[in-house]
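Student: Dropping a prediction and its sequence here:
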Amino acid sequence: MSKTAFCFPGQGSLEAGMGREIAEAVPAAMAVYRLGSEASGLDLQKLCFDSPVEELVDTEVQQPALVATSLAILAALRAEGLEPDVVVGHSVGEFAALASVGAITAADAIGLVRERGLAMAEAARTHPGSMAAILGLEDEAVETLCRKIVGVWPANYNCPGQIVVSGENDAVEECCAEAESLGARRAIRLKVSGAFHSPLVARAADRLKPAVDLIRFHDPVAPFMSTVTARIEPAARLGSLLIDQLTAPVRFTQAARALVHDGVTTFVEVGPGNVLSGLVKRIDRSVRTFSVNDLASLERARESLST
């Protein structure tokens, strides 16, 4: 039997007005923003619906706004009777994925990512760094460069031919230049405030751990595919994985392949943008993808998935 995975996007997928159309039409979705605002101490409804993108880009604001929007869209999918067979999240999207299967509450997820964003911003100020996407090289070639150049690490395995590296500014620059000399199609510096998913933000993991330790994790009602390990993970390991996730690479390519191997034929991107849908198609062209972020795409998903 073919399976459906719900996948939850990470930073960079934000949009002005994200979630507004769905929230205004679906009361359960609007309720997520109210709950999230209380959990984060931010007016997420105002930020997501009315603020320009410039007010959303800061890590400590973007993360709760993204997770709240994903969970609001999830509420709208549920109102249509749609449920996943398995879930996966890209970086901060893992918090929304865990809430979607009842491993943590929505309030806990949004509260935790507010603290996560603050911790990451503080770590980035303490240990400045940067990130860059290397396009058009084999994963192994980029991994070899990272082993050769001190101070840079693979950070995101997004799809074949697209790895993001993270590290000290000079090391990232050197890695980009070396990659282009090896035949990389492009090396694009990302607009981020720090060297995320690298050892340079270990202080963020230290700061987040006490907040995670206060959370009680429940057995997921549907399997949770970790992008830290690219394996289905149980409740007992979830807290430590959320800490490890800050300094470990995001293994989205490996996780998506594992899901396809396990019978997933449809991926539903639950959240703003369509970044993950594009990545999944590059990982395996045989699967179906849906990006659900407004009423029209919600209706398309309902019509296709209900049948």
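Tutor: Ah, there it is.

Student: When you work out contacts or count neighbours from here on, use the C-alpha atoms and nothing else.
Tutor: Will do.

Student: wait, residue 267 sits on residue 286?
Tutor: No: counting by Cα atoms under 8 Å, residue 267 does not reach residue 286; the two are 11.1 Å apart.

Student: Have a look at those two and say which one is more surrounded.
Tutor: residue 267 (27 against 12; other Cα atoms under 10 Å).

Student: List the residues that contact that one.
Tutor: Neighbour list for residue 267: 4-7, 277, 280, 287-290 [criterion: Cα atoms under 8 Å, 6 or more residues apart in numbering].

Student: how about 7 Å then?
Tutor: 4-7, 288-290 (Cα atoms under 7 Å, 6 or more residues apart in numbering).

Student: Including neighbour count, distance to residue 239 and secondary structure, could those go into a markdown table?
Tutor: Formatted as a markdown table, the contacts of residue 267 follow (neighbours: other Cα atoms under 10 Å; distance: Cα to Cα, whole Å; DSSP: H, G, I helix; E, B strand; the rest coil):
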| residue | neighbour count | distance to residue 239 | secondary structure |
| --- | --- | --- | --- |
| 4 | 22 | 25 | strand |
| 5 | 26 | 22 | strand |
| 6 | 22 | 21 | strand |
| 7 | 29 | 20 | strand |
| 288 | 15 | 31 | strand |
| 289 | 22 | 29 | strand |
| 290 | 22 | 29 | strand |
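
Student: One more to weigh against that first structure:
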Amino acid sequence: MGKLAFVFPGQGAQYVGMGKEFYEQISVSRKVYTIASEVTGLNLPGLCFEKNEQIDITEYTQIAMLTTEAAILAALQEKGVKADVAAGLSLGEYGAILTAGAMSLEDVFRVVRQRGILMQEAVPTGGAMCAVLGMDGEKIAKICDETEGIVSVANYNCPGQIVITGEEGAVAVAAEKLKEAGARRCIPLNVSGPFHSAMLKEAGEKLGKVLEQVELRAFSTPYVTNVTAEYVTEPSEIKELLGRQVYSSVKWQQSVERMIADGVDTFIEIGPGRTLTGFLKKINKNVTGLHIEKVEDLDAVVKMLGEKQ
């Protein structure tokens, strides 16, 4: 067996009831929800498990998603499963940081709570995002650069699926240009703001000030950052990268390709949904994508990994 990567999804995969089995059945996971509630002053079990409208509001979505991912991670680690490397898409990068051991659980929850608030507050009117299907990322980036106004690539998800972000008018113009240039489809996304665009630079800078108060730790498990799609091995790099991540492109495809080039052949997606597992199939069909969302998934993955060794 080659190397093993833990990967964590970002905002958008959340739903009411996510993680509930882990909370009810696994004590280390339940403790994660307790710590998150104590640190943030929010009722995380209520937010994640009981029907509510807050779960889809950025300010609350981010902490709810990350708490769920951290709870599942704790259960997996209790089984003795260790990653060789980790990565996460946007918000999910904080799951990778937990895997690396670069921050305490309490500090990660404090930072993510503030990240959600800052991004919610910073959402300007007139922002938009749009998924572009069936076109090369470099060509999309070039057309965005040539379009007047603020518009850029938000996410390099996988071959044939790129997301653009920025001012509503500029995104609309770029989408028309992209269709004329051969994009199969351009689909406006139902999001609350132009995430990962220059319009959120102020939020990223404010998050940098929050991160100044956080103590970083030496870590033995490296992770790959969205901003550069390269390994982070030094704690000193983390704060600046996390601030920039808010308004920079998410280089997810490049991050996965970087890990595969380094010998990763098995990826475990930890958290709600199968978004990253779907991207993985389009990035490279020759690697294994596993997924843990329910307790039965955890048992199946642990069994499968044991048989591989």
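Tutor: All right, it came through fine. Computed from a prediction, not measured in an experiment: that's the story for all the values here.

Student: any idea how far the residue of the first structure positioned farthest from its centre lies from residue 121 of the first structure?
Tutor: Within the first structure, residue 181 marks the point farthest from the mean C-alpha position, 30.6 Å out by Cα atoms, centre = their mean. Distance of residue 181 of the first structure to residue 121 of the first structure, given as Cα to Cα, to the nearest Å: 33 Å.

Student: Please apply the same query to residue 23 of the first structure.
Tutor: For residue 23 of the first structure relative to residue 121 of the first structure (Cα to Cα), the value is 29 Å.

Student: So these two - more neighbours on which side?
Tutor: Between residue 23 of the first structure and residue 121, residue 23 has the larger neighbour count (other Cα under 10 Å), namely 24 against 19.

Student: tell me which element that one is part of?
Tutor: Per DSSP states H and E, residue 23 of the first structure falls inside helix 20-25.

Student: chain center to that helix: distance?
Tutor: Remark: helix 20-25 of the first structure is offset 22 Å from the chain centroid, using Cα atoms, centre = their mean, to the nearest Å.

Student: Mind reading off the mean deviation between it and the second structure?
Tutor: Superposing on the second structure places helix 20-25 of the first structure at an average distance of 1.1 Å from its equivalents, by mean Cα distance after the TM-score superposition for the first structure.

Student: in the second structure, which spans are strands?
Tutor: Using DSSP state E, the strands of the second structure run over 3-8, 85-88, 127-133, 151-158, 161-167, 185-188, 223-224, 231-232, 264-270, 288-292.

Student: wait, which of these is closest to residue 103 of the second structure?
Tutor: Closest approach to residue 103 of the second structure among the strands of the second structure is made by strand 223-224 (12.7 Å; Cα to Cα).

Student: elements contacting that closest one?
Tutor: Packed against strand 223-224 of the second structure, as judged by 3 or more Cα pairs under 7 Å, 6 or more residues apart in numbering; DSSP states H and E, are the following elements: strand 85-88, strand 231-232.

Student: 10 Å - rerun?
Tutor: Judged by 3 or more Cα pairs under 10 Å, 6 or more residues apart in numbering; DSSP states H and E, strand 223-224 of the second structure is in contact with strand 3-8, strand 85-88, helix 93-100, strand 231-232, helix 252-261.

Student: among these, which is nearest residue 129 of the second structure?
Tutor: By Cα to Cα (comparing all of those), the closest turns out to be helix 252-261, at 16.9 Å.

Student: how about the closest one: buried residues?
Tutor: 252-256, 258-260 (16 or more other Cα atoms under 10 Å).

Student: try stretch 19-32 of the first structure
Tutor: Residues of stretch 19-32 of the first structure classed as buried: 19-23, 26, 28-30, 32 (neighbour count, 16+ other Cα under 10 Å).

Student: which one of those residues sits closest to residue 140 of the first structure?
Tutor: In terms of Cα to Cα, no member of those lies closer to residue 140 of the first structure than residue 19, at 38.2 Å.

Student: Let me know whether the closest one touches residue 46 as I believe.
Tutor: No: between residue 19 of the first structure and residue 46 there is no contact under Cα atoms under 10 Å: 11.1 Å.

Student: count of residues packed around the residue nearest to residue 115 of the second structure when sequence neighbours are not counted?
Tutor: Closest residue in space to residue 115 of the second structure, ignoring its immediate chain neighbours: residue 207 at 6.3 Å, by Cα to Cα, 6 or more residues apart in numbering. Each residue near residue 207 of the second structure was counted by other Cα under 10 Å, and the total is 25.

Student: Just give me the longest helix of the second structure.
Tutor: What stands out as the longest helix in the second structure, according to DSSP state H, is helix 58-78.

Student: Any buried residues in that one, and which?
Tutor: Counting neighbours by 16+ other Cα under 10 Å, helix 58-78 of the second structure gives 58-76 as buried.

Student: Read off where that helix ends up in the first structure.
Tutor: Counting by TM-score structural alignment, helix 58-78 of the second structure lines up with residues 59-79 of the first structure.

Student: Stretch 235-242 of the second structure too?
Tutor: Counting by TM-score structural alignment, stretch 235-242 of the second structure lines up with residues 235-242 of the first structure.

Student: Which residues belonging to the matching stretch are considered buried?
Tutor: For stretch 235-242 of the first structure, a neighbour-count test (16+ other Cα under 10 Å) marks 238-239, 241-242 as buried.

Student: rewinding a little: quick check: neighbours shared by residue 19 and residue 46 of the first structure?
Tutor: Jointly contacting residue 19 of the first structure and residue 46 under the rule Cα atoms under 10 Å, 6 or more residues apart in numbering are residue 33.

Student: one step back: can you tell me what sits against the helix holding residue 23 of the first structure?
Tutor: Applying Cα under 10 Å, 6+ apart, the external contacts of helix 20-25 of the first structure come out as 26, 28-33, 45-46, 48-50, 69, 72-73, 75-76, 292-296, 298.
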